[in-house]
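> could you work out the structure for the sequence below:
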Amino acid sequence: MGLITGVIAFFYHLPQIYKWLFKPYYILSILMSSAFLILRKCPGLCENLNTEREDGNPCDFDWREVEILMFLSAIVMMKNRRAITLEQHAGNLFMFSKVANVILFFRLDIRLGIFYFALCIAFVMTCKPPLYMGPEYIKYFSEKTIDEELNHDTRVTWIVEFYANWSPECQSFAPVFADLSLKYNCAGLRFGKIDAGRYGEVAQRYKVSTSPLAKQLPSLVLFQSGREVMRRPMVDNKCRAVSWTFSEENIIREFNLNELYEASKKIKKGREDTLNF
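Predicted structure coming up:
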């Protein structure tokens, strides 16, 4: 049954996987994540590698390498339990695979370890995950427009995301937030975003920490009549975010989007009746 579910999930996400083939970030990530496996199994290269196997076969994994790869699999499975999108699953796999590759290369040859580690640093500095560029009904605020928009019409409810372009969590959440805006955006319920990393003063004013240690990015804040009503994730006494999963189902439930949407449609209908009168 698990095999059938996996096959169905693969074909369901096949269009997204196919698109990855045209993005250098994913191509390079796949190559770097599987670098040790390729080197250890590639004929013509593996014969020159060191090995601790009793049979002396340099083209097969020794027991310590198998142990590291099994530990990698366990870590990725645990981390992906909270992953929402396919991009988050892939991001966890790439990140921990590179860490495992660094350990394996250093164990094999310190020179290979240093070379691979330098490649990882260069990759992080020069190649970023592709930003979401799909359809959305989202208003992008600046430090000069956010207060004006939130207080312009007190009948409008705003759901605002505080994000930063450097945050992988924000990048993974972007398609989810865009999809919600397509489903629920209307005259009385609007969706907005502001770059907390760029507009630090706005983030401080709305008490959203941009520190990676605080884990408050992304933050979703619900505004009604220009005032904050609720936010997720919540923040504890130490100014650290309380763990919360940014799934579409959780957001719809916690923010009562179905009820807000129905109420917002009534506001729109009332406006139209007033104009007709």
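
> CA only for contacts and neighbour counts going forward, please
Noted.

> residue ranges of the helices in the stretch 51-200 of the chain, please?
Counting by DSSP state H, counting those that start in this stretch, residue ranges of the helices within the stretch 51-200 of the chain are 63-79, 86-108, 110-126, 146-152, 168-184, 200-205.

> nearest to residue 21, of those?
Comparison of those against residue 21 by C-alpha to C-alpha identifies helix 86-108 as nearest, at 13.4 Å.

> which secondary structure elements does that closest one contact?
With contacts defined as 3 or more C-alpha pairs under 8 Å, 6 or more residues apart in numbering; DSSP states H and E, the packing partners of helix 86-108 are helix 24-33, helix 35-41, helix 63-79, helix 110-126, helix 168-184.

> so how far is that helix from its chain's centroid?
Centre-to-centre, helix 86-108 and its host chain are 17 Å apart (C-alpha atoms, centre = their mean, to the nearest Å).

> residues of it that come out buried?
By neighbour count with 16 or more other C-alpha atoms under 10 Å, helix 86-108 contains the buried residues 87-94, 96-98, 100-106, 108.

> same question, stretch 207-214
208-210.

> can I get those in CSV with distance to residue 143 and secondary structure?
Output for the buried residues of stretch 207-214, formatted as CSV (distance: C-alpha to C-alpha, whole Å; DSSP: H, G, I helix; E, B strand; the rest coil):
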residue, distance to residue 143, secondary structure
208, 14, coil
209, 16, coil
210, 15, coil
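
> now the second one, please; I'll put the structures next to each other:
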Amino acid sequence: MGLITGVIAFFYHLPQIYKWLFKPYYILSILMSAAFLILRKCPGLCENLNTEREDGNPCDFDWREVEILMFLSAIVMMKNRRAITIEQHAGNLFMFSKVANVILFFRQDIRLGIFYFALCIAFVMTCKPPLYMGPEYIKYFSEKTIDEELNHDTRVTWIVEFYANWSPECQSFAPVFADLSLKYNCTGLRFGKIDVGRYGEVAQRYKVSTSPLAKQLPSLVLFQSGREVMRRPMVDNKCRAVSWTFSEENIIREFNLNELFEASKKIKKGRGEKGEDNPLLPEEGSKEPQPEPDTPAESKKDQ
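Next up is the predicted model:
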């Protein structure tokens, strides 16, 4: 029964899988991750490779190459234990596969190693992971608008993500945060994002380190009445982020989103009785994002 369910789920999501695979970033990443495997197994090419096998067959892996590939599998499995999205799983696989390919190519021929390493550098500089462009109800702040929006209405609770476009963790977290905004956004509970990689002064003002070593990206901060109430991940005395998994379940539990959402409905009802409720705002839990009334915000294309 479990096998049948898995097959049905695979065919149900097949259009999404095709759409995901046909993006240039993923196609090139798959080819580069499997480069040594293709070279070692491709007839006409493998005959020119060196080998340490006793039988002298250049089209099969020798014991050292098998050892490197097994070590790669173990590292990917350990790293993917904390991955929460398919993009994170794929990102870990691509990154460590390229590292293994560099080692394998250098073992084969230093010229091949240098060539492949140069390709990896060129790929990183020119081909970026695709940004999430799906439905969401998130306001993108700028350096000039974040303080104004957070203090505009003291009854509104804001959950703000501090992120940077260059961070793979932030890119992987984007679909999760967007899904939360679709489920919980309403008049009294709003979701926002600010690119601290672009606005360094905002990062300093809200004490979010953009250093990769600090591991504070992404950071989720809950604001009530314009003041910070809590943030995840927490930061220790050495300004290092305490390890925390950015899963949807953890965020709902830690930030008490269900309770905040229920409280926000009461705020909406109170405003409606006074005739102040804005008809352009979405209903609680609305699945479709709606335009915000007279509130300029940055789009994703500006990031």
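
> need the TM-score between these chains.
For this chain pair, the superposition-based TM-score is 0.95 by sequence alignment, normalised by the length of the first structure; 277 aligned residues with a C-alpha RMSD of 5.5 Å.

> residues in contact with the spatially most central residue of the first structure?
Nearest to the centroid of the C-alpha atoms of the first structure, with distances taken as C-alpha atoms, centre = their mean, sits residue 172, at 2.4 Å. Taking C-alpha atoms under 8 Å, 6 or more residues apart in numbering as the criterion, residue 172 of the first structure is in contact with 85, 87-88.

> circling back to that earlier point, which one of the helices and strands packed on helix 86-108 of the first structure lies nearest to residue 13 of the first structure?
Using C-alpha to C-alpha as the criterion, the shortest distance between residue 13 of the first structure and these is 14.4 Å, found for helix 168-184.

> and that closest one, how far from the second structure on average?
The superposed helix 168-184 of the first structure is, by mean C-alpha distance after the TM-score superposition for the first structure, a mean 0.3 Å from where its aligned residues fall in the second structure.

> what about residue 222 of the second structure, helix or strand, and which?
According to DSSP states H and E, residue 222 of the second structure maps onto strand 219-224.

> what are the buried residues along that strand?
By neighbour count, with 16+ other C-alpha under 10 Å as the criterion, the buried positions of strand 219-224 of the second structure are 219-224.

> helix or strand right after it?
The C-terminal neighbour of strand 219-224 of the second structure among helices and strands, as given by DSSP H and E, is strand 227-232.

> that following strand vs the first structure, average offset?
Strand 227-232 of the second structure differs from its equivalent in the first structure by a mean of 0.2 Å after superposition (mean C-alpha distance after the TM-score superposition for the first structure).

> that older thread, same list (the buried residues of stretch 207-214 of the first structure) but as TSV, adding distance to residue 130 of the first structure.
Formatted as TSV, those follow (distance: C-alpha to C-alpha, whole Å):
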residue	distance to residue 130 of the first structure
208	25
209	24
210	21
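
> what's the closest of those residues to residue 44 of the first structure?
Of all these, residue 210 has the smallest distance to residue 44 of the first structure: 48.8 Å, by C-alpha to C-alpha.

> so who does the closest one touch?
Residues near residue 210 of the first structure by C-alpha under 8 Å, 6+ apart: 164, 196-197, 200, 203, 216-217.

> can you give me the neighbour number for residue 5 of the second structure?
Residues lying near residue 5 of the second structure (other C-alpha atoms under 10 Å) number 9.

> equivalent analysis for the one 5 residues further on, please.
Residues within reach of residue 10 of the second structure, counting by other C-alpha under 10 Å, total 13.

> the helix or strand in which it is found vs the first structure, average distance?
Per DSSP H and E, residue 10 of the second structure falls inside helix 2-12. After superposition onto the first structure, the mean distance of helix 2-12 of the second structure to its aligned counterpart is 6.6 Å, using mean C-alpha distance after the TM-score superposition for the first structure.

> can you name the element that comes right after that helix?
Next in sequence after helix 2-12 of the second structure, counting helices and strands by DSSP H and E, comes helix 14-21.

> elements contacting that following helix?
Here helix 14-21 of the second structure is seen to pack against no other helix or strand when contacts are counted using 3+ C-alpha pairs under 8 Å, 6+ apart.

> distance of the closest residue to residue 79 of the second structure other than its chain neighbours from residue 176 of the second structure?
The shortest distance from residue 79 of the second structure to any residue other than its chain neighbours is 6.9 Å, reached at residue 92 (C-alpha to C-alpha, 6 or more residues apart in numbering). Taking C-alpha to C-alpha, to the nearest Å as the measure, residue 92 of the second structure and residue 176 of the second structure are separated by 18 Å.
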